[in-house]
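> fold the following for me, if possible:
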Amino acid sequence: MLGIGTLAKKVFGTPNDRKIKATQPLVEKINALEPEFEKLSDEGLRDKTADLRKRAQDGESLDDLLPEAFANVREGARRALGLRAFDTQLMGGIFLHQGNISEMKTGEGKTLVATFPAYLNALVGKGVHVVTVNDYLAKRDAEWMGKVYEALGMRAAVIWSGMGSQDKIRAYEADVTYGTNNEFGFDYLRDNMKSELSELFQKNHYFAIVDEVDSILIDEARTPLIISGPADDRSDLYATIDAIIPLLSEAHFDVDEKTRGVTFTEEGNEFLEEQLHARGLLDEGQTLYDPESTTIVHHVNQGLRAHKLFQKDKDYIVRDGEVVLIDEFTGRMMAGRRLSEGLHQAIEAKEHVQIQPENVTLASVTFQNFFRLYEKLAGMTGTAVTEAEEFAEIYGLGVVEVPTNRPIARIDEDDQVFRTTAEKYKAIIEAIGTAHEKGQPVLVGTTSIEKSEVLSAMLDKAGITHNVLNARQHEREAQIVADAGRLGAVTIATNMAGRGTDIQLGGNVDMKVMEALEQNPDADPAEIRAAEEAMHAEEKQKVIEAGGLFVIASERHESRRIDNQLRGRSGRQGDPGRTVFFLSLEDDLMRIFGSERLDKVLKTLGLKEGEAIVHPWVNKSLERAQAKVEGRNFDMRKNILKFDDVMNDQRKVIFAQRREIMAAKDLSDIAADMRHQVIDDLIDAYMPPKSYADQWDTEGLYAQVIEKMGLDVPVIEWAAEEGVDDEEIRERLVKASDEMMAKKAIDFGSENMRQIEKQVLLETIDAKWREHLVTLEHLRSVIGFRGYAQRDPLNEYKTESFQLFEGMLDGLREAVTRQLAHVRPLTEEEQRQMMAQFAAQQAQLQQRADVAEAQVEEAAAPADPETASGFVEGDPSTWGNPGRNEKCPCGSGKKFKHCHGRLA
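The predicted structure follows:
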């Protein structure tokens, strides 16, 4: 007998089914317009954009313009790229425009899908941001899809780290701007440190489409973006502490792998005190429990974490003498990203590389609060349903599963669980060998560089040719992924999240088309695509006969989404495929979440060496463990967000204030209000309301008026006059300060004075905000202890941070008033000295520029390879390092990447 819920689903369909059905009339409208748009000339497509843009800016709703806009994009993409969007791609685009997450399986063409809502929303003229996970994908997508926008009379641009300011401003002025989540977030922070409106990058936060939305809005949301400046160098301290850590025994500390925490035992604390006393880091008689020891204890804890929780080649790699973090979700290097609170320095000390100085926070924001700035947000990924609750609660985003263009024919087998890692690896190599013999392409997923290299060594021993994709092969990523579906290919990858390039059976046609167009830009894309498809059709057929792509996972990740992303690489667009997970009781997830019981069960069952247990119950048990970890991570992110929300309200006030100041032409009224408020506060402090004249502290007031107001007026004599009250003195001080500032305006010139006021206001706001951020960081680190006193740490944090914020605003008024009061025009002598100093600096800079230019010209001078020392045309080992786009030194006339530099 069917339950009520099951019966309702059968009659009415699931909520997801109903959303899909609701888009059908729109898709039919777009399809009905197709013949009409096919008849338009290339100029006609651009004219259509101009017409739609005018209608959008005249107030016609984007929903009404959607069918025509989507039909225009479909035709533009067909002409520019030779790609005609499927109906399911149109559906994905509709859901994105509506502000949802479109969950689309791998290979369904998400990159093209984004162009539809991006084009439609760009008609308004506020700019659309398309967010990707790395610079390579941002540049690739902007260049690739840029052809579509260009065909439609729009401009697409890309931003990247290290780009010049003027180039970046122009990129943000484009209709559609591609870039990484980090770069968009950092640009927002940089904008709020600028002093001129014309220098701002981001004029609007109108509509953002986030690719790999689960990776960006969930996996990376645990780490806030921070712009920081250097603090004092304490590298000696880190090196000294690092020398102590290896002396510790297991009895000295406890490691909790579930929470990734380490704590010292009582025995460990005693041992530490001895060692720290011996090295002069603790004074005689001082213990670890004294308040003065807080900093030392913090750094020792970070040193212990660096040694016991962070593994080389898993959590980070050492490259060119630098510790580079590895993203646990994508397996990519995160160049430029550093761990905070001295942890990165502790890892540098552990690895004996140069220790970079610690930083102080200048500006920070979480990804959650940055992306919630946008009026409308949308996202795409292959795996979002498992996190639908978090997307809805944090971002107000719905998740819609878009049906695949063709039915999925992939076979997902039950997990195979072995007792030891050695048995598991042996079984994986055998499975790869069997598939490889019949020409079936194999993709092996691992969770770390170290494990991928262990498997690689075993495959070398077995004589199986393969490619390895991990952070070390970062540059070859797209090519390795593109070739992973070729006949007999074996690829080992640390992670497949957000790789951006399709694994197509027989090889990736799009990559081949892009390479062909690069060689011959004037060729017809449709003709090139037809030729490439014909060439690889035969190989694809052989791969299909061999069973399609075989995905082997060597471990389960703590997030189900990452496993699903790996699985989703097989069976794209209705292709055959097969996936299986090989696990062992020694895997991290199995070990941490109760493999002891399972080990006993396996022993009881009499499981022989090399045998595996395979049962759907095992899958369900593991998925429950993964769901537990996901739930805990969600709670951590929610907690970070609750605290950041408190700061976010203050951040919005400060950043809005800065924008107002930058936009204002005349800030004299604001400066006057601040000055008058400081006078009010001084009068209230030294002449309290309802007090008698003999209770006034007129000497204290006189000293403060000189210091804070720059005024030497007879306050003491005024107070001694008959019948003078506090209000009279207040008015006299206001009048004297206004007259002083009016005189300064004459001395400096009105225009200069306005500029001085603006600069002083902005610089003071920035300085006070930086101090406030440091104070809030310290407050965050200790507020948890309030829980022991039965007080809610979050409420305590809200109350105290508000009081600190009010104190900061008071300090801001005083600092601005003091600086403006003491500013004075330079004397003629001071001006001469300054001009001479400036001229000397300019001459020095010009000299350096001349030397640099001469060096560049010398380096760029065309060298004849024949005459280069040791050059032999037939011996590639003598060629040095030719650029990928330079001509091949062999003399073929082809680019190096298409000749001897061609990737295997």
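> for the rest of this, base every contact and every neighbour count on C-alpha atoms.
Noted.
> not counting its neighbours along the chain, what's nearest Tyr188?
Leaving out its chain neighbours, the residue that sits closest to Tyr188 by Cα to Cα, 6 or more residues apart in numbering is Gln202, at 6.8 Å.
> from Leu120, how far out is the one you found?
Distance check for Gln202 against Leu120: by Cα to Cα, to the nearest Å, it reads 20 Å.
> the two: which is more packed in?
When neighbours are counted by other Cα atoms under 10 Å, Gln202 and Leu120 differ, and Leu120 comes out ahead with 26 against 17.
> from memory that one sits against Leu66, does it?
Yes - under the criterion of Cα atoms under 8 Å, Leu120 is in contact with Leu66, at a separation of 6.7 Å.
> so what sits against both of these two?
Counting by Cα atoms under 8 Å, 6 or more residues apart in numbering, Leu120 and Leu66 have no contacts in common.
> stretch 242-258: which residues count as buried?
Within stretch 242-258, the residues that count as buried by 16 or more other Cα atoms under 10 Å are Asp242, Ile244, Ile245, His252, Phe253, Val255.
> let me redo that: stretch 573-588
Buried positions in stretch 573-588, judged by neighbour count with 16+ other Cα under 10 Å: 573, 575-588.
> roughly how far is it from the heart of the chain?
Mean-position distance between stretch 573-588 and its chain equals 29 Å (Cα atoms, centre = their mean, to the nearest Å).
> just stretch 311-330 next, same as before
The chain centroid and the centroid of stretch 311-330 are separated by 17 Å under Cα atoms, centre = their mean.
> heading C-terminal from the longest strand anywhere in the chain, find the next helix or strand.
Taking DSSP state E as the criterion, the chain has its longest strand at strand 576-584. Per DSSP states H and E, strand 576-584 leads on to helix 588-592 as the next helix or strand towards the C-terminus.
> how about this one, so we can line them up?
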Amino acid sequence: MIGGFAKAIFGSSNDRYVRSLSKIVDRVNGFEPSVSAMTDDELRNQTMLFRERLTQGEELNDLLPEAFATVREAASRVLGQRHYDVQMIGGIVLHRGEIAEMRTGEGKTLVATLATYLNALEGKGVHVVTVNDYLARRDADWMGQIYRFLGMTVGVIVPNLTDHQRREAYASDITYGTNNEFGFDYLRDNMKYERANMTQRPFNFAIIDEVDSILIDEARTPLIISGPTDDKSELYMSVDAIVKGLAPEDYDVDEKQKSVVLTEDGTEKMERLLEDAGLLVGSNLYDYENTVVVHHLNQALRANVIFKRDTDYIVKDGKVVIIDEFTGRMMEGRRWSDGLHQAVEAKEGVDIEPENQTLASITFQNYFRLYPKLGGMTGTAATEAPEFYDIYKMNVVTIPTNVPAQRIDEDDEFYKNQDDKFAAITKSIGEKQAIGQPVLVGTVSIEKSELLSEYLTRQGVGHEVLNARNHEQEAHIVAQAGRLGAVTIATNMAGRGTDIQLGGNVDFRIADELSQMEEGPERDKAIERIKQEVSEEKNRVLAAGGLFVLGTERHESRRIDNQLRGRSGRQGDPGLSRFYLSLDDDLLRIFGPQTMFARMMNKNLEDGEAIISPWISKAIETAQKKVEARNYDIRKQVVEYDDVMNDQRKVIYEQRSDIMDAETIGDVVEDMRAETVNTIVGEACPPNTYPEQWNVPLLKTRIEEVFGLQPPIDDWLQEEAVDPEMLVERVQTLADAQIAEKVEQLPPESYIQVEKSVLLQSLDHHWKEHLAMLDALRQVIHLRAYAQRKPIDEYKHEAFAQFERMLAAIREDVTRTLAFAQFNVAPPDFPELPELPELPDFITHHIDPMTGDDDSADIDAETGAVLSRLPPLQAARPLMPPEASAVDPTQVSRNAPCPCGSGRKYKHCHGAL
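From the prediction side, this is the model:
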């Protein structure tokens, strides 16, 4: 009570913080007269002057007022838009590495230019991260006009760029791109073999648009780069055919966890069916030999029971395309992981693409924590403020609107079932359309949007449907959703990136209606006519009450509901929002208050009758909070597990960078050789043991395996002072002499390149195997909880032990490869050989470890060529036969069999060096 009284007098902590920033805005406004008086050239010259002041010791905070005033004036001249004072506050918040929560329509895109320009003055690069490629291109072109006017360079990262184009974009002062492109470029860079081929610069500062979507909604899903494995299409189809024969009573479904398991009777039935199909070894489904079949069975069950067509995915052009649950967009090229996507492909009867093996991965949490400073902006972040601080150490600051909000948020209307609810929605939409009030309808799936569309069509209500099937027209449909009497049905409005302007959008109408008209007086008249029509129509829409936002059900996250509401009432316009709910809604059915609540509603509600009560709205919000807390736990768990891998990832990537940057790595290789000798001798001759207890045959075998040497160990053992240290010293002397001979065979630069190539390939090969092991460990480590052990602690212990084993394996592999390497100095001359097809493209993934959701896209050809240089490490290279010594190596296809007769491709054999 006292706290509420103090808040009423002094304002909340957020209000006080915003008021403190107003003093800085006053200083910015103080520079406006002098900046406005500058010529264009003088204004452009400000950038050079600011940079000179930075070199003389001033800091960015010292330059902030003048820099912000400069950007405001540039925006006014170039775009005809002047930053409001509240937008200046948003810019300060972004510059300080915090999250600016600003309502829809408050101009977040323009706000970002302030902090972006200021931080780009250092010349270290600023990344502006958007949620899709369309927004990245649009903002780079639109806001790029301001930066270019002020003498700065702007780049944009989109799919299918070459490495050279990416390097140029990252070298710009300001780089726009999507979170996926930035993350995948980081992983790809750390798989390159030469520093010159890497595209990104060291990280400096990033501003994330729709920060809640990227750092919260997508944070459960790691980015993964992988390569194809064996084709198992027949097995997927066989298991799918059997699963389709099961009845609902043969399995139990848990919709909360998105899991399905066979009942006892279902297991017996499945065993008989699999046995008849010849897929079962023995008669027990859960024998060790049937592990692969069980895995395929589980994924086929999930595909057929849990994942719904037109809700979780659609089938387009013979491919299964995932639907993003938050935005309703098609995720072109993305794939679910762990065989789930293949199981869905089998279910739908389309071509089944092979599974993939992980080559590199990182979570968004750990990727964005690589930036020394991070800012973000969105319309809805306050509900997730604790998570932003816990994981990213970012505070959420709510920025006041420029004009007081006038939208009315009504209580939810609650119906007994979906039919009653949709009938009420159809009636309400018809009434609003009759008075000219535009309606935006938010649905949670394509299925629901098309069902509602049928209701409206039967009642003769004209409308547009925006979902994954027609997302190409997205911007045009959204832009005109505020026209008189317009009805727009959309699957989730999160991150659409286009404002809904009452009366319609002038620019889009001009583009749509006058695209064929040439420049001239006629076109100018038509433009004036459109502007006049839009202005008149806006007045009529305002009189009708502004945009009416109608939610057909509550989303799992309150943020998504708030984003939908936020489409109405922009820039002080009037507006209305209302949600329609029923007991059939997924949120209430899965997470809502069951038993008494459901019985009461069923008994006391007549068909078609509605309940409107703040108590019900509160109950729904409680259910949403439960889901949000559960999802936060999932994301937190992902971070905890990935933090373990992140420490190891940093070590491996730093080692790769050191190897590429080093002039010579002879000392590193020599240390590896010494460690390997120590390990081999230590295995066969443990410390504090007598010579007669040593495993001499093992010692001989291991030395011959790794070094190709046959030292006189029996003679050494006859000596009186024999001990493990003596054996280590003598074996190492022989190994060093062997390598010294090889060094003499090549010029120093060539041998250094050989060492680097061998070391990097070994590092990549074993890191790939290590990732596969950690993936498998992650799937089963929770079972340790049955032994009263904390799974995350067990995971850390096991992962560390495995990392140590991996490093030992790398040392031994590098030592063995160099010991067995043979060099042919004479240039070979091979006959013309047929060109073989290239390796398949590598795949990028964005995988959710809890639900199996995955985001993957083909890597462009140039990058794929880099990744395809990751063959399995070979122990030795055979000598080139004498008869092949007269062939020009430039005439040999990289994918042709090597003429030396090894059976390997030329690029993996004598062509690798």
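> what span of the second structure is the longest strand of the first structure aligned with?
Aligning strand 576-584 of the first structure against the second structure (TM-score structural alignment) gives residues 574-582.
> average gap between the matching stretch and the first structure?
After superposition onto the first structure, the mean distance of stretch 574-582 of the second structure to its aligned counterpart is 0.9 Å, using mean Cα distance after the TM-score superposition for the first structure.
> residues touching Ile394 of the first structure, list them.
The neighbours of Ile394 of the first structure, taking Cα under 8 Å, 6+ apart as the test, are Gln368.
> counterpart of it over in the second structure?
For Ile394 of the first structure, the residue aligned by TM-score structural alignment is Ile391.
> now swap in Glu68 of the first structure and tell me
Following TM-score structural alignment, the counterpart assigned to Glu68 of the first structure within the second structure is Glu66.
> how many residues are close by that match?
Around Glu66 of the second structure there are 21 other residues, counting by other Cα under 10 Å.
> the helix or strand harbouring it: average distance to aligned residues in the first structure?
Mapping Glu66 of the second structure onto the secondary structure by DSSP H and E places it in helix 60-78. Superposing on the first structure places helix 60-78 of the second structure at an average distance of 1.0 Å from its equivalents, by mean Cα distance after the TM-score superposition for the first structure.
> the closest residue to Gly784 of the first structure other than its chain neighbours: neighbour count?
In space, and not counting its chain neighbours, Gly784 of the first structure is closest to Pro793: 5.5 Å by Cα to Cα, 6+ apart. Using other Cα under 10 Å, Pro793 of the first structure has 19 neighbouring residues.
> distance of whatever residue of the second structure lines up with Pro793 of the first structure relative to Phe803 of the second structure?
Counting by TM-score structural alignment, Pro793 of the first structure corresponds to Pro791 in the second structure. According to Cα to Cα, Pro791 of the second structure stands 18 Å off from Phe803 of the second structure.
> can you pull out the strands in the stretch 101-250 of the second structure?
Using DSSP state E, counting those that start in this stretch, the strands found in the stretch 101-250 of the second structure span residues 126-130, 154-157, 174-178, 205-209, 223-228.
> export those to CSV and tack on distance to Ile425 of the second structure?
Written out in CSV, the entries for the strands of the stretch 101-250 of the second structure read as follows (distance: least, Cα to Cα, whole Å):
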stretch, distance to Ile425 of the second structure
strand 126-130, 34
strand 154-157, 42
strand 174-178, 36
strand 205-209, 33
strand 223-228, 40
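> one step back: pull the distance from the helix holding Glu66 of the second structure to the chain's centre.
A distance of 33 Å separates the C-alpha centroid of helix 60-78 of the second structure from that of its chain, computed with Cα atoms, centre = their mean.
> list the buried residues of it.
Using 16+ other Cα under 10 Å as the test for burial, helix 60-78 of the second structure gives 60, 63-75.
> before we move on, back to that, next, the contact list for the residue nearest to Gly784 of the first structure, please.
Residues touching Pro793 of the first structure, when contacts are defined by Cα under 8 Å, 6+ apart, comprise Ile783, Gly784, Phe785, Arg786, Gly787.
> can you get me a residue count around the fourth one?
Here the count is done by other Cα under 10 Å, and Arg786 of the first structure has 14 residues near it.
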